[in-house]
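Q: can't give you the sequence, but here's the structure:
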């Protein structure tokens, strides 16, 4: 009887450890010619996924999955990965400028065929009131439907947040708690009216803080997320099929892409696992909601060989884990 009980428990443990990994889709490469020195980003509009990268020329490039898979040059000059999200029935694209400010563009014809989507000219979001935004660190943006929340790291390594309502920006203020980071911070909203922000601390651990969007109040301190270890910017995004938020980061020791879930308002990560195939990345991954309710994880791939010795990922190329649903 003890043997049978042990076997049952073992089967339960094994089954639970495989419950999340079994849902992983395969890594995809939508344009084999595209390379980036930084983190690729995606967002969905009208059920269509758009991907933007910083190219080797430090300009922004984009593709419209299924309509324009080859990347097309947007232009501009930036030394960090961009940020991209849906807001007010279009896509907003943010980048750091060379002047300590942020700049954003939108798709100007979102109701036309996705293959014809084009971008507006750039609009400035000033970072001068906080001493300038760090030009080498990617910003983050998150929508609650009414406002676009902009999170960026200043030249003093402090973390700042401001809101954009249409075309009016309310200015930056520091998120309380004295957090400092040498990587970009990441933000996401949740349906219960919260804004969650995570960042890599000076000890290479990930810290989280939540804001009540109804009152505007922050928790006031950053909470450590146990089990995390990264030397690059982490990312957080909402998963509509589960009501949870997904976090992903680059492990500081192995370079592997790690994935975890957190509940709105919480810091505890009930599980952490490697992304499929234990792939590696040279930059922090990004993630965004996918059209079917899951998430898309995006990485700048590192050279990776399968069990047969075949090179399946190449340094600097763009790879996507499309519509992962934990």
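A: Received the coordinates, thanks. Note that this is a predicted model, so its numbers are computed, not measured.
Q: CA atoms for contacts and neighbours, from now on please.
A: Noted.
Q: Report the separation between the residue most central in space within the chain and residue 13.
A: With the centre of the chain defined as its mean C-alpha position, the nearest residue by C-alpha atoms, centre = their mean is residue 286, 3.2 Å away. Taking C-alpha to C-alpha, to the nearest Å as the measure, residue 286 falls 30 Å from residue 13.
Q: With residue 60 instead?
A: From residue 60 to residue 13 the distance is 45 Å (C-alpha to C-alpha).
Q: which one of the two has more residues nearby?
A: Just comparing residue 60 and residue 13: by other C-alpha atoms under 10 Å the higher neighbour count belongs to residue 60, 23 against 12.
Q: and the comparison structure, right after this:
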């Protein structure tokens, strides 16, 4: 398997990196700052479907936006205003009306990063005038906000944030060494770890998401302007190496999960249009199946076929048998598919057609006598090769007999059904019912035969 990259342009001309989130109902939405410095957004009309036109949300902004869901399931978008404070605008529920813009205060030198944490409370991160990371959070679901609290460090990018598998917060930022660093909680409202480096040399802020299965993944733009990705190798475990995600970005990336759980990345590309980049697995070409040669079956008895097919690593297919005979040692193969000598994949099914191996002596009539050892009556059935159906010829009580006349040129199967046998359902083609089974070829000039049921 290998990775493929699908890129979809969402158009427009934008002056910031985008912010995106998967909203209630499984539809992606993306926000960006236009050439008028106002906030605009575009959303999928259906789950994993087509996109709306860009729609305005107003304001005058000086940073990349970021977005999240709130506790009622509505969208919330954050951005830095001309006053240096972080502002936000929200919906009260899925697809609800938008509020006005409201300030969260502070003086910030970056755009915000936000998410809905465990317990339904929003949290927002930003870089202060001291270049440290600060955060502010709701005290209750959809409720009031705390004061801004410091998380320290000296950073050169917008922050990025995500939840980890235990439900704690994780914040990411680029350091003065241009590496990506992160700090985390071990669970909801837990204590914060120290800052730890994820290495690399990066020219953008990081963006991160918690993948299905509980592994974090972070994306950043490298010195080659391409997007790179690093993920945890196990749930809340150690980190793998940085690998190329692909695509060329001219802005900070923002990641989101698609409706199917796959990671999608939003970023500006040359020309300043927003693009959605999605990675997908490209299956390796299927290996050529191992092949074998079909043996010659024509002329052999049906009882000889299975060992030959097994030796050639082939499977038994359909057997066309219109004779009425069920004993394989009395049936000879007269045609087969695939043909003898054909090169086929191992495991191919081989079908064949049979006829009676030795013509039975022509029989003019059959007298059936019932001398059942347990004294039970039996039901007499005859199968005619011309019609392909079973015909009930009546019941035969103990000691009674019946004469059956046969037409020339047809193959007959005569069955005595004993309903008293175990697992008998009264059907003549059920071997559990057959007290007697006999085959004959009809011939008006043939000899009479007597069959006795014991």
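A: Nice, I can see it. Given the structure is predicted, the values throughout are model-derived calculations rather than measurements.
Q: Drop the TM-score for these two in here.
A: The pair, once superposed, lands on a TM-score of 0.65 when counted by TM-score structural alignment, normalised by the length of the first structure; 230 aligned residues with a C-alpha RMSD of 2.5 Å.
Q: Now do the helices in the first structure.
A: Taking DSSP state H to define them, one finds helices in the first structure at 2-18.
Q: ok, the residue lying closest to residue 148 of the first structure once chain neighbours are set aside - contacts?
A: Leaving aside its sequence neighbours, residue 148 of the first structure sits nearest to residue 164 (C-alpha to C-alpha, 6 or more residues apart in numbering; 5.0 Å). By C-alpha atoms under 8 Å, 6 or more residues apart in numbering, the residues touching residue 164 of the first structure are 147, 148, 149, 150, 170.
Q: And these, which is closest to residue 76 of the first structure?
A: Closest approach between the contacts of residue 164 of the first structure and residue 76 of the first structure, by C-alpha to C-alpha: residue 150, at 19.7 Å.
Q: and the gap between the closest one and residue 311 of the first structure?
A: Residue 150 of the first structure is 38 Å from residue 311 of the first structure, by C-alpha to C-alpha.
Q: More neighbours: the two, which one.
A: Higher neighbour count among residue 150 of the first structure and residue 311: residue 150, with 24 against 11, using other C-alpha under 10 Å.
Q: what residue of the second structure matches up with that one?
A: The equivalent of residue 150 of the first structure in the second structure is residue 171 (alignment by TM-score structural alignment).
Q: Quick one: residues contacting the residue nearest to its match when sequence neighbours are not counted.
A: Excluding its sequence neighbours, the residue lying closest to residue 171 of the second structure (C-alpha to C-alpha, 6+ apart) is residue 161, at 4.4 Å. Contact partners of residue 161 of the second structure, counting by C-alpha under 8 Å, 6+ apart, are 113, 114, 115, 125, 169, 170, 171, 172, 207, 208, 209.
Q: what about 7 Å?
A: 113, 114, 170, 171, 172, 207, 208 (C-alpha atoms under 7 Å, 6 or more residues apart in numbering).
Q: Same check on residue 276 of the second structure?
A: 7, 8, 9, 264, 265, 266, 267.
Q: Let's see that with 10 Å instead.
A: Listed by C-alpha atoms under 10 Å, 6 or more residues apart in numbering, the contact set of residue 276 of the second structure reads 6-10, 20, 30, 247, 253-255, 264-269.
Q: Write the PyMOL selection for whichever of those are buried.
A: Buried members of the contacts of residue 276 of the second structure, defined by 16 or more other C-alpha atoms under 10 Å, are picked up in PyMOL with:
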select buried, resi 10+20+30+247+253+254+255+264+265+266+267+268+269
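Q: Identify those among the contacts of residue 276 of the second structure that sit within strands.
A: Those of the contacts of residue 276 of the second structure mapping onto strands are 6-10, 20, 30, 247, 254-255, 264-269, per DSSP state E.
Q: State the number of residues packed around the residue mapped onto residue 230 of the first structure from the second structure.
A: Taking TM-score structural alignment, the alignment pairs residue 230 of the first structure with residue 249 from the second structure. Residues lying near residue 249 of the second structure (other C-alpha under 10 Å) number 24.
Q: Same question for residue 215 of the first structure.
A: By the measure other C-alpha under 10 Å, the count of residues near residue 215 of the first structure is 9.
Q: Residue 3 of the first structure too?
A: Neighbour count for residue 3 of the first structure, taken as other C-alpha under 10 Å: 8.
Q: what's near enough to touch it?
A: With C-alpha under 10 Å, 6+ apart, residue 3 of the first structure has these contacts: residue 9.
Q: Same check on residue 174 of the first structure?
A: 130, 151, 152, 153, 154, 158, 159, 160, 161, 162.
Q: Distance to residue 120 of the first structure for these - can I get that in TSV?
A: As requested, those are exported to TSV (distance: C-alpha to C-alpha, whole Å):
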residue	distance to residue 120 of the first structure
130	27
151	22
152	22
153	25
154	26
158	30
159	28
160	26
161	24
162	22
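Q: Take those and map them onto the second structure. Which survive?
A: For the contacts of residue 174 of the first structure, the contacts that are reproduced in the second structure, applying both residues aligned by TM-score structural alignment, their matches' C-alpha atoms under 10 Å, are 151, 152, 153, 154, 158, 159, 160, 161, 162.
Q: And the furthest pair within these?
A: Between any two of these, the greatest separation by C-alpha to C-alpha is 13.5 Å, found for 158 and 162.
Q: list the residues that contact both of these two?
A: 152, 174, 175.
Q: circling back to that earlier point, out of the contacts of residue 161 of the second structure, flag the one nearest to residue 222 of the second structure.
A: residue 207 (13.1 Å).
Q: Now the closest one: closest residue in space that isn't a chain neighbour?
A: Ranked by C-alpha to C-alpha, 6+ apart and with sequence neighbours excluded, the top spatial neighbour of residue 207 of the second structure is residue 160, at 4.9 Å.
Q: So what's the residue count around the one you found?
A: So residue 160 of the second structure, with other C-alpha under 10 Å, has 29 neighbours.
Q: Give the equivalent position in the first structure for it.
A: In the first structure, residue 160 of the second structure lands on residue 140 (TM-score structural alignment).
Q: again, but for residue 354 of the second structure
A: Looks like residue 354 of the second structure stays unaligned there (TM-score structural alignment).
Q: my guess is residue 354 of the second structure meets residue 305, correct?
A: No: counting by C-alpha atoms under 10 Å, residue 305 is not a contact partner of residue 354 of the second structure; they are 11.5 Å apart.
Q: could you list every residue that touches residue 60 of the first structure?
A: Applying C-alpha under 10 Å, 6+ apart, we find residue 60 of the first structure in contact with 36, 52-54, 71-78, 81-82, 93, 95.
Q: for residue 97 of the second structure, that is, sorry about that
A: Contacts of residue 97 of the second structure by C-alpha under 10 Å, 6+ apart are 74, 75, 90, 91.
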